[in-house]
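S.K.: let me see the structure of the following:
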Amino acid sequence: MTKQKVSFFWFRRDLRLEDNIGLFHALESEYPVIPLFIYDDAILENLPKNDARVGFIHQSLFNINDQLKQIGSSLLVKKGETATVFKVLSQEFDIKEVFFNKDYEQYAIARDYKICEFLQSENIVCFSFKDQVIFEEKEITKADGLPYTIYTPFKNKWLEKYNTMAPVREYIGASTSSSFYNSTFVFPSLGEIGFEESTIKVQPYNLKQIANYEEKRDFPAVDATSYLSPHLRFGTVSVRKMVNWAANTNAVFLSELIWREFFMQILFNFPREVTHNFKPAYDGIQWLNNEADFKRWCSGTTGYPMVDAGMRQLNETGYMHNRVRMVVASFLCKHLLINWQWGEAYFAEKLLDYEMASNVGNWQWAAGTGCDAAPYFRVFNPEIQLKKFDEKGIYIRKWIPEFELGYGKPMVDHAFARDRAIATYKAGILK
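M.R.: Reported below is the predicted structural model:
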């Protein structure tokens, strides 16, 4: 029996039908399009069975499948090693083309190269597209073609280029397309994937929250953030839509979106930063890496209310306010002299919006070891940060119910820790 010729669109970090560049181009091909998602065993095997991010992915895929059913199609969901999945699919279908959007993390780059190599060996054409950023890889460079390692000139060049093309085109219309393959694929439950529901949930994003973003963004007790980051991370909303909105609404919020792209191009151009200090001169720092101290930091029992409130918020919700993230990161690296990689790994495990580029970039910024980082002698004082940004103690009382009963003694004196950090960094920086 002759198999029908088809194209595949492979969903990854772009879990939406609207304004999806790779999907848009797939639907313009001459073959019916089978939408595909693969639960990648290499990623899932290290996650807890109640990982909230897997639950969010599952719910997002359910929503996509629900939309597809309304036009007589459905989402094909598989689980396994990605190369093996594609080998099986190539036997089940007469695949002519595969479309997907690019990912810039090292694992994804290697995986995609391997998949495309196999597809080409089967005479299947492979197409990849830029979708999760406005400008990628080497599109924003210095005059000599080298990548920027300082944010401000990168931002200025980014804005200059964006302003010549604003607003960026949005690719709409996929949810009503007749080019999808007619199908009724069975959609698996979360349990069938090997996971279970988490009590932690990703909140819907809310742009109304940031009307006065620049005035309120540093105050964790004020609910003035958008909760957008997990949605950008998993692509349930397009970055083009958000950038076009921010460009006309709030310049400070737009700058935060540009920071995201800055760190992405740093990750792509300097992949060693994932496991090494961006500044090799900092390789001589003698970290204490005390495991008992690290456990107190993780559990939010350091005796510093803002640090502890932040860590408890993270552990209970998968989220932490951005100002507080800076405070807890500085505390770990400077007060406790624990390698930033320990904190980065803990955030990677807990954060709903975990994105390697931003997580590594921000941790190295806090530690002073990264590109355009805070200077090593800048040591946040958690008590001053508390007075400046949570003067009435609303935030800390929310996350530390025992605070009123007389909070514990700080595990390390700030003045001592500051002097120790500066001396350790100064002695460890390689000349």
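
S.K.: okay, CA-based contacts and neighbour counts for the rest of this
M.R.: Noted.

S.K.: what's the spacing between the closest residue to Gly361 other than its chain neighbours and Phe154?
M.R.: Distance criterion C-alpha to C-alpha, 6 or more residues apart in numbering; nearest residue to Gly361, sequence neighbours excluded, is Phe263 at 5.9 Å. Distance check for Phe263 against Phe154: by C-alpha to C-alpha, to the nearest Å, it reads 11 Å.

S.K.: so what sits against both of these two?
M.R.: Residues touching both Phe263 and Phe154 (C-alpha atoms under 8 Å, 6 or more residues apart in numbering): none.

S.K.: another one to check against the first:
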Amino acid sequence: MVMATMVSEPACPTRMVHEVASSFSSKWHSSLGKKKPHVQLLQRSFGIKACNSSMANNKDIYNQVGLFSLKRKIEDAVLRAETFTSTALEIEEATRIKQEEMVRDFDMWDDPAKFSDILVKLANSAKVVDSLKDMKYKVEEAKLINQLAEMNAIDYGLYKQAYEASLDVSDILDQYEISKLLNGPFDMAGACLVIKASPNDIHSKLWAEQLLSMYLRWAKRQGYEGRIVDKCPFKNGGINSATIEFEFECAYGYLSGEKGAHHLIRDSSNESSQLEASSATVDVIPMFFENACDHEIDSEDLVISSPSIQGENKRQTDLSVCIQHLPTGISVQSSGERSRFANKMKALNRLKAKLLVTAREQGVASIKSIQKDNIVNPWQEETRRYVFHPYKLVHDVKTGIQMPDLNYVLDGNIGTLIAAHINSRAMS
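M.R.: I've put the predicted structure just below:
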């Protein structure tokens, strides 16, 4: 998001840095013991999924985790599924039957749009039921193979089959759990993620590029690709800004908690003992599928311009479009499309989506009711601190979650943090 008329320069992070240095070590152990049970459940499920991608392709899997650890993972996946599946399947079957009755009783000619919506919901329910049934079969398969392995005095080949079946069980359960929590009005949409570096700080430009890499790696770990559609490199390295589009279902639901300021805490570049912070903001905008964002905005409220883009060629500068919404001061920009008209339409859709999200955040009924003074400055909405020095630690400010392996997180392993955000929204 570009908010040129309403975003002030970020405040000096000196006070924040000293707070980090004095408070992180005391909070680390205590916070780990205070996680909500459902947070732990989601974190465990994301952890299993992250483990899957790296281990499933490893020919020496048993040397990696050991036979006892492998057996324990199989048993944990089976127990988790058995505890959950029967009740979930009963609920979903009842939902599907109810929706089938609605289809039979509804006259599509009365309201074709509503009838189409009912059919979509029925199809989704049927897929959920089929997935849960498939999970039950996988659970029984894993249990049976596990028993055969023990009877054969530990057969590594059989354990491999049982483990692969348990991975399928975990994946299905992960997807089901998240689908039940992602129930916001925009959660099923794709996501447009905008990263902006703090101005007048070369280290922040490099930090913004690290964040860009982190989100691209996260998407790849989920089996998807993030598409960089706008990128403004800094002449001395790093980026001023970048926009990524994640064109897969529920991307917005996963990533909406990433919105806000992300600070990298590091040692001073001038060899002093004082710590410094490099900062960047992340904004997440729903990217509606099939042009679902059809809300109209008065053309008199819009200022459309072609801003200069540093580091880009003249052709892209000519094609770039920036749209500012005068009543709110919100601005968005697009420069990655092949024509000025396409960039204009892309920017307009982003603006509509951003205004809808802002209206919902303020609890108002329409875009026209948005209060400009109540729009949150992204630099003042702190999301996460990544401590590089004097120790390595990632602290999610919104949820309190802390992770001791900074490099692991920057490598795209943010599933635990995403799960905590999803759970906190569900509990609020």
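
S.K.: overall similarity of the pair, as a TM-score.
M.R.: The TM-score (TM-score structural alignment, normalised by the length of the second structure) is 0.24; 167 aligned residues with a C-alpha RMSD of 7.0 Å.

S.K.: hang on, the residue nearest to Gly361 of the first structure packs against Trp365?
M.R.: No. Using C-alpha atoms under 8 Å as the test, Phe263 of the first structure is too far from Trp365 to be in contact (10.7 Å).

S.K.: hmm, back to that, am I right that the residue nearest to Gly361 of the first structure is in a strand?
M.R.: No. Secondary structure of Phe263 of the first structure (DSSP: H, G, I helix; E, B strand; the rest coil): helix, not part of a strand.

S.K.: check which helix or strand Ile422 of the first structure maps to.
M.R.: If you go by DSSP states H and E, Ile422 of the first structure is part of helix 414-428.

S.K.: please apply the same query to Gln324 of the second structure.
M.R.: If you go by DSSP H and E, Gln324 of the second structure is part of strand 321-325.

S.K.: helices or strands up against that strand?
M.R.: strand 302-305, strand 330-334, helix 340-362 (3 or more C-alpha pairs under 8 Å, 6 or more residues apart in numbering; DSSP states H and E).

S.K.: nearest to Glu75 of the second structure, of those?
M.R.: Shortest separation from Glu75 of the second structure across these is recorded for helix 340-362, at 42.3 Å, computed as C-alpha to C-alpha.

S.K.: following that closest one in sequence, what is the next regular element?
M.R.: Going down the chain from helix 340-362 of the second structure, the next helix or strand is strand 382-387, by DSSP H and E.

S.K.: what packs against the helix or strand just after that next one?
M.R.: Proceeding N to C from strand 382-387 of the second structure, the next assigned helix or strand is strand 393-396, under DSSP H and E. Judged by 3+ C-alpha pairs under 8 Å, 6+ apart, strand 393-396 of the second structure is in contact with strand 382-387, strand 402-403, helix 406-410.

S.K.: try it again at 10 Å.
M.R.: Packing partners of strand 393-396 of the second structure (3 or more C-alpha pairs under 10 Å, 6 or more residues apart in numbering; DSSP states H and E): helix 14-32, strand 260-267, strand 382-387, strand 402-403, helix 406-410, helix 415-427.

S.K.: would you format these as CSV with mean neighbour count and distance to Tyr254 of the second structure included?
M.R.: Shown next, in CSV, are those (neighbours: other C-alpha atoms under 10 Å; distance: least, C-alpha to C-alpha, whole Å):
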stretch, mean neighbour count, distance to Tyr254 of the second structure
helix 14-32, 13, 22
strand 260-267, 23, 15
strand 382-387, 22, 15
strand 402-403, 20, 19
helix 406-410, 16, 16
helix 415-427, 20, 6
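
S.K.: could you dump those to JSON lines with distance to Ile48 of the second structure?
M.R.: As requested, those are arranged in JSON lines below (distance: least, C-alpha to C-alpha, whole Å):
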{"stretch": "helix 14-32", "distance to Ile48 of the second structure": "19"}
{"stretch": "strand 260-267", "distance to Ile48 of the second structure": "26"}
{"stretch": "strand 382-387", "distance to Ile48 of the second structure": "23"}
{"stretch": "strand 402-403", "distance to Ile48 of the second structure": "16"}
{"stretch": "helix 406-410", "distance to Ile48 of the second structure": "15"}
{"stretch": "helix 415-427", "distance to Ile48 of the second structure": "10"}
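
S.K.: Lys127 of the second structure is nearest to which of those?
M.R.: helix 415-427 (22.5 Å).

S.K.: next, the angle strand 382-387 makes with that closest one.
M.R.: 150 degrees (axes from the mean of the first three to the mean of the last three C-alpha atoms, to 10 degrees).

S.K.: tell me what helix 415-427 of the second structure is packed against?
M.R.: Using 3+ C-alpha pairs under 10 Å, 6+ apart, the elements in contact with helix 415-427 of the second structure are helix 37-55, helix 156-181, helix 251-255, strand 393-396, strand 402-403, helix 406-410.

S.K.: got these as JSON lines, with distance to Ala126 of the second structure columns?
M.R.: Below are those laid out as JSON lines (distance: least, C-alpha to C-alpha, whole Å):
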{"stretch": "helix 37-55", "distance to Ala126 of the second structure": "23"}
{"stretch": "helix 156-181", "distance to Ala126 of the second structure": "13"}
{"stretch": "helix 251-255", "distance to Ala126 of the second structure": "22"}
{"stretch": "strand 393-396", "distance to Ala126 of the second structure": "37"}
{"stretch": "strand 402-403", "distance to Ala126 of the second structure": "38"}
{"stretch": "helix 406-410", "distance to Ala126 of the second structure": "36"}
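
S.K.: nearest to Ser125 of the second structure, of those?
M.R.: Each of those has some distance to Ser125 of the second structure by C-alpha to C-alpha; the shortest is helix 156-181, at 11.3 Å.

S.K.: and the next helix or strand past that closest one?
M.R.: strand 190-197.
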